[in-house]
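> Okay, predicted coordinates and the sequence, questions at the end:
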Amino acid sequence: MIDVDFSERIGAARSTFADIRAVVDVDRLQSEIAALSEQASAPDLWDDTSHAQKVTSDLSHRQTELERIEALQQRLDDLDVLIEMAKEADDEDAAAECAAELTAIEKTLGEMEVRTLLDGEYDARPAVVTIRAGAGGVDAADFADMLLRMYLRWAEQHDYSTTVMDISYAEEAGIKSATFEVDAPHAFGTLSVEAGTHRLVRMSPFGAAGKRQTSFAAVEVIPLLEESAAIEVPETDIRVDVFRSSGPGGQSVNTTDSAVRITHLPTGLVVSMQNEKSQIQNRAAAMRVLQSRLLILQKEQEAATKKELAGTITASWGDQMRSYVLAPYQMVKDLRTEYEVNNPSAVFDGDLDGFIAAGIKWRKRAPVE
């Protein structure tokens, strides 16, 4: 008789699932979906484009959240049936299938449980991520490009919507900087633990053969705030420059001056946008990101905790939060949580969930200064 007694593990899984349902508050979620669905079906919804986009985005996020809960409930129920069928058939392959599905369910539960820790003021908002090459010359620019691909692959694996807002290409290889938006439930809360200085150690493909190179890149993560929450910015406080969008190697990809760079004169903050086709759209997008950064800066100053949200990141020796080592051995290690893996290729292909989960738990345990 085959052994398919998973009762203890299934009991623990159902208990964890019940806790998650309670935190998510499924009844409230269903009520919010019903209210938003009613708003979304209003015939005059698109008379106000910004309001319509907010309604449809909020509805999509809540529907996704509910679908995740309902799908996991169905998988737990189906697992009970699979186990009974395996017992009746006394089938080892069926028992192995049950064990694999239970392991997969436990992994999903772990990810969802981590999400319940995201209760910060801005955690539910979309995220705007900026990556900047730091010390290390061409290798640093290439490393920044690797990080951009890593985060976009991670988002793609989770079916999260991303928009690359701006890229500044380096002359020889890689990028000087890039800014992209992740529009997904709790995107900021999830990605905010990625903010900091990232360090790469490898045999440089750009330098002398056989020589190791250390390079750095900075990752900044801010929440994209609702327009009603943003700071008013007087026109006299900004300088707006327009230019042509460009591609790798400085080649022109746009024949009109549609890209926009806004400089906030009092603080020196600079935001560039070249994703949209029109100058007006790029300016509006840049202003929204600038307003979000200014509000975060204001709250940091009020709380006297400059590293709480976006942080001050120098992208050089002494303040790195994660190391990616490709030579003389293979390892990626987060220096805050001690979480590490020995497969950098998988990490650069978007396998970040372990690091993000460890970071969220670490932040929750960290004492408030």
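Everything's here; your move.
> Every contact and neighbour count from this point should use C-alpha atoms.
Will do.
> mind listing what's buried in stretch 198-207?
For stretch 198-207, a neighbour-count test (16 or more other CA atoms under 10 Å) marks 198, 199, 200, 201, 202, 203, 204 as buried.
> ok, now stretch 88-102?
91, 94, 95, 97, 98, 99, 101, 102.
> Give me the neighbour count for the residue nearest to residue 272 when sequence neighbours are not counted.
Distances taken as CA to CA, 6 or more residues apart in numbering put residue 261 closest to residue 272, at 4.2 Å, once the chain neighbours are dropped. Counted with other CA atoms under 10 Å, the neighbours of residue 261 add up to 19.
> Report the distance from stretch 298-305 to the chain centre.
23 Å (CA atoms, centre = their mean, to the nearest Å).
> no no, stretch 83-94
Centroid separation for stretch 83-94 versus its chain: 41 Å, with CA atoms, centre = their mean.
> Any idea how far apart the tips of that stretch sit?
8 Å (CA to CA, to the nearest Å).
> Quick check: next helix or strand after the longest helix anywhere in the chain?
Of all the segments assigned as helix in the chain under DSSP state H, the longest by residue count is helix 49-89. Toward the C-terminus, helix 49-89 is succeeded by helix 92-115 as the next helix or strand (DSSP states H and E).
> A further structure is provided below for comparison with the first:
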Amino acid sequence: MAETDFPTELRSLRSTLTRITDVTDVDKLRDEVAELSERAAAPDLWDDQANAQKITSQLSHKQSELERLTKLAGRIDDVELMVEMAHEEGDQEVLSDAAQEIESIRKALASLEIVTLLAGEYDERDAVVTIRSGAGGVDAADFAEMLLRMYTRWAERRDWTVKVLDTSYAEEAGLKSATFEIKAPYAFGTLSVEAGTHRLVRISPFDNQGRRQTSFAAVEVIPLIEGTDSIDIDENDLKIDVYRSSGPGGQSVNTTDSAVRITHLPTGTVVSMQNEKSQIQNRAAAMRVLESRLLLLKQQEEAAEKKEMAGDIKASWGDQIRSYVLHPYQMVKDLRTEHEVGNTSAVLDGDLDGFIDAGIRWRAQSLLEN
């Protein structure tokens, strides 16, 4: 095992922390915590529950961010003192512990550094994710359900709130589509790199001849709309259908026509909701997702106009972003970043941080180059 160059490692940690604190603007962060704390202490805070939840959530996130930065600075000071004492006493065991602590601090800094790369207009928002099965028949529907489980497990590992808004089950197995909401600071910015086409290669469990099957699923990620966003929707542009919710195999989930499908006629955007208890709740949830999709569409149109004005710039995002190969070998590989993992079970069980971090860094570098 190579001997750790402690002075170099400690300088590197301090340099990384300084870079993160400069980007984060710690003084501004402290001011925001103070302001939010004052608003959270207002006696009439819970008169408006939605606003109260928003304020307390923002306060919790910013306090946590400030605390992480402060603790990391303290940990670097502590490990530096640990190294000095271990050298004076010639204690190799303590030096070994210090090397492990340095590695732990480096990983924590890398995680914080990723957040500093999320500077898009809507990156701080909650995310609405839709998964749709593509080519590949029943295997594609099963793959869509596998992806839903993968993202749910990933969010749960972070203690992020996941709420399934709509599920459309396939006839034999799996899902035609599923839409879910992830509530957490920077959920959209973090998950936006997952948008695109995902490919699965495996021996099909639905093929009685045991043949290899390739199937596809599409992942869409949009930021959740907020009350301050300016999206005007003309009621005359909407077609609203109500129908009875259903579960796997057509089993009735509701005895009333509570499910809602809203079509935005000018753009052809369709949103369906059935997982809330009432038609009113499903309509409200559908409108929120419709507004979010139209907001993102507006942003994409503006970006396309800017790109056209700037000239012919090579597109940085392809449709197919990742392959999950379960046969004849085991490998999950991102086609943009070249990040790959041989433990496919771990990835499909929610171990996605390596892929997402690599994707965020790749996107930031691509934007820099363009």
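Noted; the coordinates are in hand. Predicted model, so just to flag it, every value in this text is computed and none were measured.
> Where does the residue nearest to residue 272 of structure 1 sit: helix, strand or coil?
strand (DSSP: H, G, I helix; E, B strand; the rest coil).
> Surely it touches residue 269?
No - counting by CA atoms under 8 Å, residue 261 of structure 1 does not reach residue 269; the two are 10.5 Å apart.
> now the strands for structure 1?
127-133, 161-169, 175-183, 196-203, 212-223, 238-243, 259-264, 270-273, 320-325, 331-334, 340-341 (DSSP state E).
> Quick check: which of those strands is buried the most?
strand 127-133 (a mean of 27; mean count of other CA atoms under 10 Å).
> what about the aligned residue in structure 2 for residue 269 of structure 1, how many residues close to it?
In structure 2, residue 269 of structure 1 lines up with residue 269, judged by TM-score structural alignment. When counting by other CA under 10 Å, one arrives at 13 neighbours for residue 269 of structure 2.
> Next one: residue 269 of structure 2 relative to residue 39 of structure 2, how far apart?
According to CA to CA, residue 269 of structure 2 and residue 39 of structure 2 sit 38 Å apart.
> show me the contacts for residue 94 of structure 2.
82, 83, 86 (CA atoms under 8 Å, 6 or more residues apart in numbering).
> got it, and residue 30 of structure 2?
residue 66.
> now residue 325 of structure 2
200, 201, 202, 331, 332, 344.
> check contacts around the closest residue to residue 275 of structure 1 other than its chain neighbours.
Leaving out its chain neighbours, the residue that sits closest to residue 275 of structure 1 by CA to CA, 6+ apart is residue 165, at 4.8 Å. Neighbour list for residue 165 of structure 1: 178, 179, 180, 181, 273, 274, 275, 276 [criterion: CA under 8 Å, 6+ apart].
> what does residue 216 of structure 1 give?
133, 134, 135, 136, 140, 143, 197, 198, 199, 200, 315, 316.
> Filter those by whether they're kept in structure 2.
Using both residues aligned by TM-score structural alignment, their matches' CA atoms under 8 Å, structure 2 keeps these contacts from the contacts of residue 216 of structure 1: 133, 134, 135, 136, 140, 143, 197, 198, 199, 200.
> Centroid-nearest residue for structure 1?
Geometric centre of structure 1, nearest residue: residue 191, 3.8 Å, by CA atoms, centre = their mean.
> Quick check: it touching residue 128?
No - taking contacts as CA under 8 Å, residue 191 of structure 1 lies outside contact range of residue 128: 9.3 Å.
> Much appreciated, bye for now.
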